[in-house]
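*Asks:* with the input below, show me the fold.
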Amino acid sequence: MAVGVVVVPGYGDSEPAHWQSFACRRHPQWRRVRQADWERPEVEPWVVALDAEVRALDGPLVLVAHSLGCITVVEWAARRRADVRGALLVAPADTDELPFFADVPLAPLPFPSIVVASRNDPYVRFERAQAFAAAWGSRLVDAGAAGHLNAAAGYGDWPRIGFWLGPWLGTTPGAGAAAGRGVAAVLPG
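*Replies:* Here you go, the predicted model:
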């Protein structure tokens, strides 16, 4: 059975030049969460929208999230169950100080995951992203000084995500769940 992919953008959606948008154009079979209100995020509607995309797939899946989308995935995982092979959580936003979303859940995820974090992300301190990864049981990838890992930081067409997703999708060798916990550096590309 083929493994489905659900892309989970963050606040404001991912613009056309964002790596998530490039990935969706490269893989038109991937599903992308559509939120009713990208500018005023609320936990419940965002989790419901993610759940709808997950339920539309029949079989195992992989989640590919960015920023507030990462927190949506973690919130969803605390409430729902599905056959998730893994989750790539890139630049998780720290929502504890935001009045419009929930505090970040700090429980282990029920599936393998990788957190990719930058040392100069304006939306989460690296040490906080490290704490998220540890609490979630995620492998941490240190992206160095990579901003918010979005189009503005130079992350448009980013084929490196295939390296991380490959083991979960059964397509290529890479550093997915089989690599275990720990910290790794981002490889170029």
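*Asks:* make it CA atoms for all contacts and neighbour counts henceforth
*Replies:* Will do.
*Asks:* residue 20 belongs to a helix?
*Replies:* Yes. The assignment for residue 20, made by DSSP: H, G, I helix; E, B strand; the rest coil, places it in a helix.
*Asks:* tell me where the chain has helices.
*Replies:* In the chain, the segments counted as helices under DSSP state H are 19-26, 43-55, 68-79, 126-136, 160-169.
*Asks:* could the ones you listed be laid out in TSV, adding mean neighbour count and distance to residue 152?
*Replies:* As requested, the helices of the chain are arranged in TSV below (neighbours: other CA atoms under 10 Å; distance: least, CA to CA, whole Å):
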stretch	mean neighbour count	distance to residue 152
helix 19-26	18	11
helix 43-55	18	24
helix 68-79	22	16
helix 126-136	19	19
helix 160-169	19	17
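*Asks:* please provide the structure for the following sequence as well, for comparison with the first:
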Amino acid sequence: MKKLAYSLGLFFTSFFGYAAPPQETTIHRQIFIVHGYGATAHDHWFESLQRQMQDSHTQVTILQLPYPMQPDVEAWQHVLEQNIKMIDEQTYFVAHSLGGVTLLNFLSKRNPPKIGGVILVAGFTETLPVLPQLDSYILKSQNMHINLKNSPNKHLFISENDEYVPPELSIKLAKQLDIPFTLIPKAGHFLAEDGYTDFPQLVRYLKEILRK
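*Replies:* Next up is the predicted model:
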């Protein structure tokens, strides 16, 4: 059977002048999406982003963090540690809200020499007046010493009317970490109920930096 297949291959090669090699898919890039408080991997714009960005060269993983209504620092960090084995210039992160605190805590401990990109959505690192139930998680995560100078691509998306994360806290974080930011009007907290089942600004940004 192998000889027959080989003979047919030679026949088509000689007859048509070219035989296309079998297509191979090689994953070159990894994008990890880290959700926030009260969310799951299936909420908001996460799966839409995954569908739009995943291809034969890019693997997009939405991390599912346990007990999202009762976040635990150790449990959430464990999920990141188990799923993110290597970080280099082909590794990109997208984190929403409390997921940003979680990601920055993780990166501060790993301190990778290179990161492809870090994108925070409604990012913050200080306690939130309207969500005091998160104070313990946030304060416990503040031992971070993160330096994003090792990431050539970083951005923070901020909503002008975020009812959970005051825009001034996100802007303060952007200045602390020297992250360029985009202020988007009437985006709420970038939730599905705010109209964010799709996130075109984030998709555009990711496609731009991946073309570099």
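*Asks:* just the TM-score for the two chains, thanks.
*Replies:* TM-score of the superposed chains, computed with TM-score structural alignment, normalised by the length of structure 1, equals 0.78; 171 aligned residues with a CA RMSD of 2.6 Å.
*Asks:* closest to residue 99 of structure 1 out of the helices of structure 1?
*Replies:* Comparing those against residue 99 of structure 1 with CA to CA, the closest turns out to be helix 43-55 (11.1 Å).
*Asks:* in structure 2, what residues pair with the closest one?
*Replies:* Here helix 43-55 of structure 1 aligns to structure 2 at residues 73-85, judged by TM-score structural alignment.
*Asks:* what residue is smack in the middle of structure 2?
*Replies:* Nearest to the centroid of the C-alpha atoms of structure 2, with distances taken as CA atoms, centre = their mean, sits residue 94, at 2.0 Å.
*Asks:* what's the match for that one in structure 1?
*Replies:* Using TM-score structural alignment as the criterion, the counterpart of residue 94 of structure 2 in structure 1 is residue 64.
*Asks:* surely that match is in contact with residue 10?
*Replies:* No. Judged on CA atoms under 8 Å, residue 64 of structure 1 makes no contact with residue 10 at a distance of 10.9 Å.
*Asks:* related to what we said a few turns ago, how distant is the match of helix 43-55 of structure 1 from the center of its chain?
*Replies:* Relative to its parent chain, stretch 73-85 of structure 2 has a centroid offset of 14 Å by CA atoms, centre = their mean, to the nearest Å.
*Asks:* all strands of structure 1, in order?
*Replies:* Using DSSP state E, the strands assigned to structure 1 run over residues 4-8, 31-32, 61-66, 84-90, 113-117, 139-142, 183-185.
*Asks:* which one of those strands lies closest to residue 152 of structure 1?
*Replies:* Proximity to residue 152 of structure 1, assessed across the strands of structure 1 by CA to CA, is greatest for strand 61-66 (13.6 Å).
*Asks:* spatially nearest residue to residue 189 of structure 2 (excluding sequence neighbours)?
*Replies:* The shortest distance from residue 189 of structure 2 to any non-neighbouring residue, by CA to CA, 6 or more residues apart in numbering, is to residue 162 (4.9 Å).
*Asks:* what does the one you found correspond to in structure 1?
*Replies:* Match for residue 162 of structure 2 (TM-score structural alignment): residue 121.
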